[in-house]
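Asks: fold the stuff below for me.
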Amino acid sequence: MTRVISQIAAATVALFISGSYLPSKQDAPAPDKITGSRVSVYNLQTDTVDVIYRDNKLIEAPNWSPDGKRLLVNTGGELYTLPMESAKPKVLTPVSITNMSHCNNDKGYSPDGTLIAFSASNNAAGSQIFTVAAEGGVPKRIVAETPSYFHAFSPDGQWMAFVAKRQGENFNLFRVPTAGGKQQQLTFKNAYDDGPDYSPDGQWIYFNSNRSGGWDIWRIPAQGAGADDAKAEQVTNDGLEDWFPHCSPDGKHLLFLSFPHGTANHDGHTEVQLRMIPLPGAHVTFPPIHILATFFGGQGTINVNSWSPDSTKFAFVSYEH
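Replies: Next comes the predicted model:
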């Protein structure tokens, strides 16, 4: 299928300058050396951005708690929370997890807010998946095989969607009961699938994949793509490389991160865009893509769902270099 560009610029195609958004075009990125992180909140009602926390450390992948009171982030192989209420200045609070280190940026709260699922290599040869009480404590290992990376809970909290490499060099989508148990492989294509996130009604899993040649957003039924991934549907098809789709809780929006054309993967940092389309219904229609913001980001910007519970805002991280 021909890859075409179809975009509508929103009011704030912009770049962070001194903590605020000003219209600009970013120069070509410098070498991937991060000197600071900015955790920000985009308000859809006002098309404005508020930088809520700055740090010279690498902060990654905010996930909003179901009660709206905090963000879950990671830095230095540990998990932290960041208050979203009146606390100023905001301070990171560690989530104390017994005998655990080397947490990566793939983590999130369960829908009822009682659990945190997270990925960590700890003493293993690669990333495994664990759960722990939201306030911390002794973790429970859910997926021991490596590498495995958590990405999302199902809306009813019964399943966790994750990506894993089991045979060959490609990552596929899987799910596993939140309480632990048998893993179910959901995609089988000889491609690289990543970033699974459930639709609010639990019917679909959205993800990014290079199965069409470039990186695009796709979806499959939550129970799996079927034989030869016949039930997989392409959702975006344009000139940029699209990663990490996240459905708003009200079912209206699909947010994702876009890298420049030809970017091979998501591991680095460059000029990126946060873009959005209406969440597809029963049929995919390829609507115009709205550009919300342009800035220096990439790995760690929105690896996991970062929508506020009321769907009016989302959190993301940009980087200084």
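Asks: from now on I want contacts and neighbour counts done on CA atoms only, so please keep to that.
Replies: OK.
Asks: how about the contacts made by the nearest residue to residue 69 once chain neighbours are set aside?
Replies: Closest residue to residue 69 apart from its sequence neighbours, by CA to CA, 6 or more residues apart in numbering: residue 84 at 5.1 Å. Residues near residue 84 by CA atoms under 8 Å, 6 or more residues apart in numbering: 68, 69, 70, 71.
Asks: in a helix, residue 228, correct?
Replies: Yes. Using DSSP: H, G, I helix; E, B strand; the rest coil, the assignment for residue 228 is a helix.
Asks: how many residues are close by residue 286?
Replies: Neighbour count of residue 286, defined by other CA atoms under 10 Å: 15.
Asks: for residue 181, same thing?
Replies: For residue 181, the neighbour count with other CA under 10 Å is 10.
Asks: secondary structure element for it?
Replies: Per DSSP states H and E, residue 181 falls between elements, in no helix or strand.
Asks: and the residue nearest to it when sequence neighbours are not counted, how far from residue 154?
Replies: Nearest residue to residue 181, sequence neighbours excluded (CA to CA, 6+ apart): residue 142, at 7.6 Å. Look at residue 142 and residue 154: by CA to CA, to the nearest Å, they are 15 Å apart.
Asks: next one: residue 125
Replies: Using CA to CA, residue 125 is found at 28 Å from residue 154.
Asks: the two: which is more packed in?
Replies: The residue with more neighbours, out of residue 125 and residue 154, is residue 154; 24 against 10, by other CA under 10 Å.
Asks: thought the more buried one was touching residue 175?
Replies: No. Contact status for residue 154 versus residue 175: not in contact, 9.4 Å apart, counting by CA atoms under 8 Å.
Asks: find residues that contact each of these two.
Replies: Residues within reach of residue 154 and of residue 175 at once, by CA under 8 Å, 6+ apart, are 160, 161.
Asks: residues near residue 108, how many?
Replies: Neighbour number of residue 108 under other CA under 10 Å is 29.
Asks: hmm, it is touching residue 118, no?
Replies: Yes. Taking contacts as CA under 8 Å, residue 108 lies within contact range of residue 118: 6.6 Å.
Asks: dump the residue contacts of the closest residue to residue 170 other than its chain neighbours.
Replies: Distances taken as CA to CA, 6+ apart put residue 192 closest to residue 170, at 5.1 Å, once the chain neighbours are dropped. By CA under 8 Å, 6+ apart, the residues touching residue 192 are 170, 171, 172, 209, 210, 211.
Asks: next, the structure of the following sequence, for comparison with the previous one:
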Amino acid sequence: MKSIRWSFMLLSGLSLLLIFATAGLVAQNPFQSGTKYRTHFVIYNVQKKTTTPLFTIEGEWHAPNWTSDRKYVVSDMGGSIYRIPMSGTNIGKPEKIYGDPKVLLTNDHALSWDSKQIAVSGITLPLPKNMRSAADIHNPILIMNLDGSTLHEVHLGWLHGWSPDSKYLVYTGIVDNNADIYRIGSDGSGELRMTTNKAEDDGPEYSADGKWVYFCSKRSSKWDAWRMPADGAGPDDNLAEKITNSGDTQDWFPHISPDGKWLYTISYPMDHPDHSYIGEGMKIKMLRLENGVGAKGAELTTVRTFFGGQGAGNTGGWSPDSKRFVWTEYEKITEQAK
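Replies: A predicted model of the protein is given here:
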């Protein structure tokens, strides 16, 4: 299995960047790389249609996942993963769950629906001395308890979601130069290739009823949200169904609410078709759903424009009651001399 998301493209300088740039999909770098950021955790209230700052932390924090008890968000920074209280005297004070200098944890992490476990993609360090391509990288999918215990590897790939019954994980992988969606048992058994289209696919997540997997794809010439049955897209992907169709942004990482009534995306300017970009013009967009697809007359609508990148929320940030969701925005602090 070859990886397609290079979460550390600046890790070893320009030569590594040139190797990874050919992959097409470049994930946000969890290492601080010349620019320092302050991170604002932000919440959108679906009913009130309001955006509220939650707290601010120094550093570049990624992909907050809301725990089922509503007490914490789980987020990564600098290759480690943390839980952060959302209220009380310790609000906004990170508590490390797991960190290991030999394993870089990426922003591809997700909680099981009961929040008892975390699945996350990592990168084993050091990198191979004679690395010729990304195929030489060991990028394990790891599972641990919420306190960081029982960490173990189950497969390779870029993790994005759990099935509601915790039996399966869905992730992005590449075979024969084709980026596709895969499913694996949470015990590491029974790999299933779910898509076969030659266009790039990414960001798979389950609906709460376990019947559908939502993902983003470039198969319609730009990135849009799609869905397919939980057993795969079928022959020639004929069961894949397009969900969004905006003309002004590249729409990545569809996150469907637990009640199935809403979907939001992390959307990029049209001139940034990969997701290595960090900058102005990022958008949070929402779509009202009926029966899992866009409601009659509903359109993918911008609710927030901000400075950020795909680390803002490449995995889902919905609250358990579907009333709110959380993501991160960045504030540039300093430009370090090269």
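Asks: TM between them?
Replies: Remark: TM-score between the superposed chains equals 0.84 [TM-score structural alignment, normalised by the length of the first structure]; 287 aligned residues with a CA RMSD of 2.0 Å.
Asks: highest neighbour count among the contacts of residue 192 of the first structure?
Replies: Among these, residue 209 has the most neighbours (other CA under 10 Å), with 27 neighbours.
Asks: residue in the second structure matching it?
Replies: Using TM-score structural alignment as the criterion, residue 209 of the first structure maps onto residue 217 of the second structure.
Asks: show me what contacts its match?
Replies: Counted by CA under 8 Å, 6+ apart, residue 217 of the second structure has contacts 199, 200, 201, 202, 223, 224, 225, 226, 252.
Asks: out of the residues you listed, name the ones that lie in strands.
Replies: 201, 202, 224, 225, 226, 252 (DSSP state E).
Asks: between those, which is nearest residue 62 of the second structure?
Replies: residue 252 (15.3 Å; CA to CA).
Asks: near the counterpart of that closest one in the first structure, how many other residues are there?
Replies: Residue correspondence to the first structure (TM-score structural alignment): residue 252 of the second structure is matched to residue 243. Residues contacting residue 243 of the first structure under the criterion other CA under 10 Å number 29.
Asks: got the contact list for residue 243 of the first structure?
Replies: So residue 243 of the first structure contacts 194-195, 207-209, 215-217, 256-259, 266 (CA under 8 Å, 6+ apart).
Asks: after the helix or strand harbouring residue 36 of the second structure, next one along is what?
Replies: Under DSSP H and E, the secondary-structure element containing residue 36 of the second structure is strand 35-45. As assigned by DSSP H and E, the chain's next helix or strand after strand 35-45 of the second structure is strand 50-58.
Asks: that next one vs the first structure, average offset?
Replies: Following the fit onto the first structure, the mean deviation recorded for strand 50-58 of the second structure is 2.3 Å by mean CA distance after the TM-score superposition for the first structure.
Asks: how about that strand: buried residues?
Replies: Residues of strand 50-58 of the second structure classed as buried: 51, 54, 55, 56 (neighbour count, 16 or more other CA atoms under 10 Å).
Asks: I'd say the first one and residue 284 touch.
Replies: Think residue 51 of the second structure. No. Using CA under 8 Å, residue 51 of the second structure makes no contact with residue 284, being 11.0 Å away.
Asks: if we can go back for a sec, what residues of the strand holding residue 36 of the second structure count as buried?
Replies: Buried-residue list, strand 35-45 of the second structure, by 16+ other CA under 10 Å: 36, 37, 38, 39, 40, 41, 42, 43, 44.
Asks: neighbouring contacts of it?
Replies: With CA under 8 Å, 6+ apart as the test, strand 35-45 of the second structure has contacts from 50-61, 323-336.
Asks: now stretch 136-146 of the first structure
Replies: 95-99, 124-133, 164-166, 178-181.
Asks: of the residues you listed, buried ones?
Replies: Looks like the contacts of stretch 136-146 of the first structure have 95-97, 127-133, 164-165, 178, 180 buried, using 16+ other CA under 10 Å.
Asks: correct me, but residue 98 of the second structure touches residue 79?
Replies: No. Judged on CA under 8 Å, residue 98 of the second structure makes no contact with residue 79 at a distance of 9.3 Å.
Asks: overlap of the contact sets of those two?
Replies: By CA under 8 Å, 6+ apart, no residue touches both residue 98 of the second structure and residue 79.
Asks: out of the contacts of residue 217 of the second structure, which one sits closest to residue 298 of the second structure?
Replies: For these, the residue nearest residue 298 of the second structure by CA to CA is residue 225; the value is 14.5 Å.
Asks: on that earlier part again, alignment lookup: the residue nearest to residue 181 of the first structure to the second structure.
Replies: By TM-score structural alignment, residue 142 of the first structure lines up with residue 154.
Asks: quick one: the helices in the second structure?
Replies: All helices of the second structure, identified by DSSP state H, fall at 14-21.
Asks: circling back to that earlier point, and the match of residue 142 of the first structure, how many residues sit next to it?
Replies: Neighbours around residue 154 of the second structure, by other CA under 10 Å: 18.
Asks: and residue 279 of the second structure, by the same measure?
Replies: Neighbours around residue 279 of the second structure, by other CA under 10 Å: 15.
Asks: list the buried residues for stretch 146-166 of the second structure?
Replies: Buried, per 16+ other CA under 10 Å, within stretch 146-166 of the second structure: 146-148, 153-164, 166.
Asks: and residue 311 of the second structure, what's its match in the first structure?
Replies: Aligned counterpart of residue 311 of the second structure in the first structure: residue 300 (TM-score structural alignment).
Asks: residues touching the closest residue to that match other than its chain neighbours, list them.
Replies: Nearest non-adjacent residue to residue 300 of the first structure, counting by CA to CA, 6+ apart: residue 60, 4.2 Å away. By CA under 8 Å, 6+ apart, the contact set of residue 60 of the first structure is 73, 74, 75, 105, 299, 300, 301, 302, 317.
Asks: closest one of the residues you listed to residue 235 of the first structure?
Replies: residue 302 (18.5 Å).
Asks: and the closest one, how far is that from residue 189 of the first structure?
Replies: Where residue 189 of the first structure is concerned, residue 302 of the first structure sits at a distance of 25 Å (CA to CA).
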